[in-house]
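sequence below, structure please.
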Amino acid sequence: MKKIRKNYSLEFKIQAVSLSEQRGNISSVAQELGICKESLVNWRKHHKEGKLTKEKQISFDPVREELLRLRKELEETKLERDILKKAVGIFCSLFLFCF
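As a prediction, the model looks like this:
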């Protein structure tokens, strides 16, 4: 079973960081917002380093996009191949059963 990863918007992250800086208590802010404490700590770290900005989110890397597209296509192709292998096995067993 795959673990579902939550994605938070950039605005939510920035507001959570500013709220935690105002209050000073990371644990209570994280619990109040319903997020993991470690996530908030990482967001604060990225914010201090200047990595939690809109420019970082908007940047477009065509090589990375192509890689993600190809990986998705490969996954779909493998799934189709596995389905066809199973179908061939089923039809072969039915054919042999008939004779």
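
going forward, measure contacts between C-alpha atoms and count neighbours the same way
Will do.

quick one, helices of the chain?
Using DSSP state H, the helices found in the chain span residues 10-23, 26-33, 37-49, 54-58, 62-98.

and those helices as TSV, adding distance to residue 4 and mean neighbour count?
Shown next, in TSV, are those (distance: least, CA to CA, whole Å; neighbours: other CA atoms under 10 Å):
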stretch	distance to residue 4	mean neighbour count
helix 10-23	19	15
helix 26-33	18	15
helix 37-49	15	15
helix 54-58	21	10
helix 62-98	17	11
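
second input sequence below; structure requested for side-by-side comparison:
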Amino acid sequence: MHETRKSIASVAKDLGINAGTLANWMQMDRLAREQDTDGELTESEREELVRLRRQRAEWAKERAELEMERDVLKRSVILWVKEATGR
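Purely as a prediction, here's the structure:
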């Protein structure tokens, strides 16, 4: 992507979305910008951006919690196996 110098695939992975979806969004944005010469966001677009940023933050928090739970479960299984095998 031109602002970050990252590939679409890399940015999509960072965002946790499909690369094709991001490419479609970028194409839609490019077309919208060609039609809208001032480049200003409408009120509804600003509201949507705020909503999406809030949702992304919530998902990041949930992901971190799930990763922590996964790690605890992994450690529990390792301890259980060691105990069961007498190691």
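
so which of the helices of structure 1 gets nearest residue 3 of structure 1?
When those are compared by CA to CA, helix 37-49 sits nearest residue 3 of structure 1, at 16.1 Å.

report the angle between the closest one and helix 10-23.
If you take axes from the mean of the first three to the mean of the last three CA atoms, to 10 degrees, helix 37-49 of structure 1 sits at 90 degrees to helix 10-23.

and for helix 37-49 of structure 1, what's in contact with it?
13, 14, 16, 17, 26, 27, 30, 31, 52, 53 (CA atoms under 8 Å, 6 or more residues apart in numbering).

what residues does the first one make contact with?
So the one you mean is residue 13 of structure 1. So residue 13 of structure 1 contacts 40, 43 (CA under 8 Å, 6+ apart).

go with 10 Å
Counting by CA atoms under 10 Å, 6 or more residues apart in numbering, residue 13 of structure 1 touches 19, 39, 40, 43, 44, 47, 52, 53.

tabulate the helices of structure 1 (a markdown table), appending distance to residue 3 of structure 1.
Shown next, in a markdown table, are the helices of structure 1 (distance: least, CA to CA, whole Å):
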| stretch | distance to residue 3 of structure 1 |
| --- | --- |
| helix 10-23 | 21 |
| helix 26-33 | 20 |
| helix 37-49 | 16 |
| helix 54-58 | 24 |
| helix 62-98 | 18 |
